[in-house]
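Chemist: 3D model of this:
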Amino acid sequence: MQAWRVHRNGEPGEVMRLEDVERPAPAEGQVRLLVRAANVNFPDALLCRGQYQVRPPLPFTPGVEVCGETADGRRVVATCALPHGGLSEYALADAATVLPAPDALDDAEAAALHIGYQTGWFALHRRARVQPGETLLVHAAAGGVGSAAVQLGKAAGARVIGVVGGQNKARTAYELGCDVVIDRRSDDIPAAVREATGGRGADVVYDPVGGDAYAKSAKCVAFEGRIVVVGFASGTIPAPALNHALMKNYAILGLHWGLYATRRPADVARCHEELTALAARGAVKPLISERVPMKGAADAVQRVADGTTTGRVVVLPGADPR
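Modeler: Have a look, this model is predicted:
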């Protein structure tokens, strides 16, 4: 079979190689999946760089989530068991984490529903406890993680303000359902948020970016607001001024979805049921901007790393199921 493999750490476009390898053999408690679609995530780039919290042994295959097919023909979504990731014709997954693919979504959409939407759901509902009528500020609103949060926020009855970089991404954010869109390249984010909220600020901030995005969020979070830290796509981990949180009476919350997957898997399964129901009634639908063939995977991971994509880029390996 064919699989993309990383033999040394570095930029995805430089270190990913497409190779012919043996199909991976599942260990006890694992299943082998025929990969129908592999969603590209920012962590795939971090894995290539050796900067992710999990560091699989070299060589490894990136690709943290897939829509796949089991040996008995079931269509499923799963988080891959590294080092045998999803940018391959076959991947491994822990059997206990495999979930049924939603019938309302095609393979690419189903692959993209998993980690990003689970992250958004837990961040907004379990951590921030977003309420109907509240204002939700989403950074990188046209990206893979941000677009999921926009849709989930609208489904929860929130008013959504999206922050993007550039006019093309602004159009995408409006199409996703944002009520207000702020272009970080030309707009003063705190001033624009205060204007859009009558001076109140954002009740909930969803931040997968970190760095300057976090600093600006702290300037426009509402009284008793909640900033949910989801990731650091900017590459800069902020150092919050806790005296500022004290004086303005807001909360800083962390969200590491992987801990729910390992410590409370039943909660993950319940979340998947909720996401499946939302997809069935059309309340959420992953934005797939590109469906690329296997040979384009390295370039796709690099472009996601560079922040030049919108929505989700999904790799379709097109393996022979025999």
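
Chemist: all contacts plus neighbour counts: C-alpha atoms, from now on.
Modeler: Will do.

Chemist: which residues of the stretch 151-300 of the chain fall in helices?
Modeler: 167-176, 189-196, 211-218, 242-248, 257-263, 265-280, 297-306 (DSSP state H, counting those that start in this stretch).

Chemist: Can you tell me which helices and strands the helix or strand following the last one packs against?
Modeler: Once helix 297-306 ends, the next helix or strand along the chain (criterion: DSSP states H and E) is strand 312-316. With contacts defined as 3 or more Cα pairs under 8 Å, 6 or more residues apart in numbering; DSSP states H and E, strand 312-316 has these neighbours: strand 30-39, helix 107-113, strand 288-293, helix 297-306.

Chemist: that older thread, to Y117, which of the helices of the stretch 151-300 of the chain lies closest?
Modeler: Of all the helices of the stretch 151-300 of the chain, helix 265-280 sits nearest to Y117, with 7.6 Å by Cα to Cα.

Chemist: middle-most residue in this structure, spatially?
Modeler: The centroid of the chain falls nearest to G116 when counting by Cα atoms, centre = their mean (3.1 Å).

Chemist: what's the spacing between that one and R74?
Modeler: According to Cα to Cα, to the nearest Å, G116 stands 22 Å off from R74.

Chemist: same deal with P12?
Modeler: Applying Cα to Cα, the value for P12 to R74 is 32 Å.

Chemist: out of the two, which sits in the more crowded spot?
Modeler: Just comparing P12 and R74: by other Cα atoms under 10 Å the higher neighbour count belongs to P12, 25 against 13.

Chemist: Enumerate every residue touching R8.
Modeler: When contacts are counted by Cα atoms under 8 Å, 6 or more residues apart in numbering, R8 touches V15, C48, L58, P59.

Chemist: got the contact list for the first one?
Modeler: Residues near V15 by Cα under 8 Å, 6+ apart: V6, H7, R8, N9, C48.

Chemist: buried subset of these?
Modeler: V6, N9, C48 (16 or more other Cα atoms under 10 Å).

Chemist: Could you say which helix or strand holds the second one?
Modeler: Following DSSP H and E, there is no helix or strand that holds N9.

Chemist: Skipping adjacent residues, who's closest to it in space?
Modeler: Leaving aside its chain neighbours, N9 sits nearest to R49 (4.8 Å; criterion: Cα to Cα, 6 or more residues apart in numbering).

Chemist: which residues does the one you found contact?
Modeler: By Cα under 8 Å, 6+ apart, the residues touching R49 are N9, G10, E11, P12.

Chemist: Let me know whether V145 touches D207 as I believe.
Modeler: No: with contacts counted by Cα atoms under 8 Å, V145 stays clear of D207, the gap being 9.6 Å.

Chemist: Second chain to compare with the first, below:
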Amino acid sequence: MRAVVLSSYGPPPELSVKEIPAPALKPGHVRIRVHAVGFGFPDALMVAGKYQVKPEAPYTPGNEVAGVITEVASDVTEFKPGARVLAMAGQGGLAEECVAPSHTLIPLPGSMSMAAAAGFLVNYGTTYHALVQRANIQPGETLLVLGAAGGVGLTAIEIGKALGARVLAGASTPEKLELAKRHGADAVFNYTQDTIKAKVMEFTGDRGIDVAYDPVGADFAEQVVRSMAWNGRYLVIGFAGGKIPAIPLNLALLKGCSLVGVFWGAHTRKEPAVHASNLKALFDLFESGKIKPHVTELEGLDRFTEALDVLNTRRSTGKVVIRVAED
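Modeler: Alright, predicted model coming up:
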């Protein structure tokens, strides 16, 4: 079968499409004909050797896999060949076939395309957990979203609006701001040109923001914390800006606000019942049309280099999805 293989971390990482043997089917696993693979900023960091998880090379990247089951291990009874599923494969997804643990599989509704499914779980799951469990956002509260046209940013706008929040969205280009507005943002601004605090105070009537959703970090983080309202919650989502910020802790004291970490992967393992409830809520929102996954879709395994480039240069909108086979 054809697969993307990382032979060496480099720098730069040595990646290419190769013919390799199909993976063996292990107990508790299923074999999936891959249709689409979600590829996000954590994946780009992983192949660069800069993520908190560093698989031993050679290996095939790709975690979020949407496809059709072709074979199940003898001890797997809850899934059958022919089922359309979304899998958290860990690695091995950027291939024509992958093998994934059956306990990670999620049946797909017939109304969800493979491309939408491949861009769904990590981004929407992270955001729902962040806004509901970590921030306890309430109807009528204000929500600031940075990186608002990115993979998680758009989900924060959609879910924030679905939960009754007023959303101020920040992005870096006019095109991204327009996309944020189309996904429901009440107001938008360019944080590379405008002062974050000034825009927050304008939006909130000088009150400050209730919940901040920040996947960017870098030098923007301190500006956001300085814009928080009393009892505000600043959600630490990630550091796509390339630098982990050092925030003066006296700001949390003076603002009476909380700095709240969001680690969705650990949440799914430590709180599986809550995760399952979140998934049900998310699929209900999808079926009702309140969330509509936006993907940057690239056709074919050979376009993995383009996927890396648009992520590393911050040109992607929504989730980058690599199409491997037709639905």
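
Chemist: ok, back up a step: across to the second structure, which of the contacts of V15 of the first structure hold up?
Modeler: Compared against the second structure with both residues aligned by TM-score structural alignment, their matches' Cα atoms under 8 Å, the contacts of V15 of the first structure retain V6, H7, R8, N9.

Chemist: between these, which is nearest V292 of the first structure?
Modeler: Among these, and counting by Cα to Cα, the member closest to V292 of the first structure is V6, at 19.4 Å.

Chemist: roughly how far apart are D306 of the first structure and D299 of the first structure?
Modeler: According to Cα to Cα, D306 of the first structure stands 10 Å off from D299 of the first structure.

Chemist: Over to A239 of the first structure?
Modeler: 33 Å.

Chemist: more neighbours, these two?
Modeler: More crowded of A239 of the first structure and D299, by other Cα under 10 Å: D299, with 15 against 10.

Chemist: Leaving out sequence neighbours, find the closest residue to the more buried one.
Modeler: Leaving aside its chain neighbours, D299 of the first structure sits nearest to G13 (5.7 Å; criterion: Cα to Cα, 6+ apart).

Chemist: same deal with G210 of the first structure?
Modeler: Nearest residue to G210 of the first structure, sequence neighbours excluded (Cα to Cα, 6+ apart): F232, at 4.6 Å.

Chemist: Can you find the partner of that neighbour in the second structure?
Modeler: In the second structure, the residue matched to F232 of the first structure (TM-score structural alignment) is F239.

Chemist: Give the equivalent position in the second structure for L99 of the first structure.
Modeler: Aligned partner of L99 of the first structure by TM-score structural alignment: I106.

Chemist: now K169 of the first structure
Modeler: So K169 of the first structure corresponds to K176, using TM-score structural alignment.

Chemist: Roughly how far does that match sit from A169 of the second structure?
Modeler: 10 Å.

Chemist: V145 of the second structure is in contact with V167, isn't it?
Modeler: Yes: V145 of the second structure lies in contact with V167 (Cα under 8 Å); the separation is 7.3 Å.

Chemist: Please enumerate the shared neighbours of those two.
Modeler: What both V145 of the second structure and V167 touch, as defined by Cα under 8 Å, 6+ apart, is the set I157.

Chemist: coming back round to it: just flag the most distant two among the contacts of R8 of the first structure.
Modeler: V15 and L58 (11.4 Å).

Chemist: between those two, what contacts are shared?
Modeler: Joint contacts of V15 of the first structure and L58 (Cα under 8 Å, 6+ apart) are V6, H7, R8.

Chemist: hmm, back to that, tell me which of the contacts of R8 of the first structure are still there in the second structure?
Modeler: Here is what carries over to the second structure from the contacts of R8 of the first structure, by both residues aligned by TM-score structural alignment, their matches' Cα under 8 Å: V15, L58, P59.

Chemist: As CSV, those residues with distance to E22 of the first structure would be great.
Modeler: CSV is the format used below for those (distance: Cα to Cα, whole Å):
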residue, distance to E22 of the first structure
V15, 20
L58, 16
P59, 13
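
Chemist: Would you reformat the residues you listed as a markdown table and include secondary structure?
Modeler: Listed next are these as a markdown table, based on DSSP: H, G, I helix; E, B strand; the rest coil:
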| residue | secondary structure |
| --- | --- |
| V15 | helix |
| L58 | coil |
| P59 | coil |
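
Chemist: List just the nearest of the residues you listed to V31 of the first structure.
Modeler: P59 (20.4 Å).

Chemist: so what corresponds to the closest one in the second structure?
Modeler: So P59 of the first structure corresponds to P58, using TM-score structural alignment.

Chemist: For its match, give me its contacts.
Modeler: With contact set as Cα under 8 Å, 6+ apart, P58 of the second structure has these partners: V5, L6, S7, S8.

Chemist: how about 10 Å then?
Modeler: Contact analysis of P58 of the second structure by Cα atoms under 10 Å, 6 or more residues apart in numbering lists V5, L6, S7, S8, Y9, E14, L15.

Chemist: now swap in V211 of the second structure and tell me
Modeler: Contacts of V211 of the second structure (Cα under 10 Å, 6+ apart): 131, 135-138, 141-145, 160, 165, 167, 228-229, 231-235, 257-258.

Chemist: Would you check how far apart it and I322 of the second structure are?
Modeler: Taken as Cα to Cα, the span from V211 of the second structure to I322 of the second structure is 32 Å.

Chemist: and what of V225 of the second structure?
Modeler: Applying Cα to Cα to V225 of the second structure and I322 of the second structure gives a distance of 36 Å.

Chemist: more neighbours, these two?
Modeler: Each of V225 of the second structure and I322 has its neighbours counted (other Cα under 10 Å); I322 has more, 29 against 26.

Chemist: counterpart of that one in the first structure?
Modeler: Alignment note (TM-score structural alignment): I322 of the second structure maps to V315 of the first structure.

Chemist: Now do the same contact list for its match.
Modeler: Applying Cα under 10 Å, 6+ apart, we find V315 of the first structure in contact with 35-40, 63, 66, 86-88, 108, 111, 290-298, 300-301.

Chemist: let's see it at 8 Å
Modeler: Counting by Cα under 8 Å, 6+ apart, V315 of the first structure makes contact with A37, A38, N39, V40, L87, A108, R291, V292, P293, M294, G296, A297.
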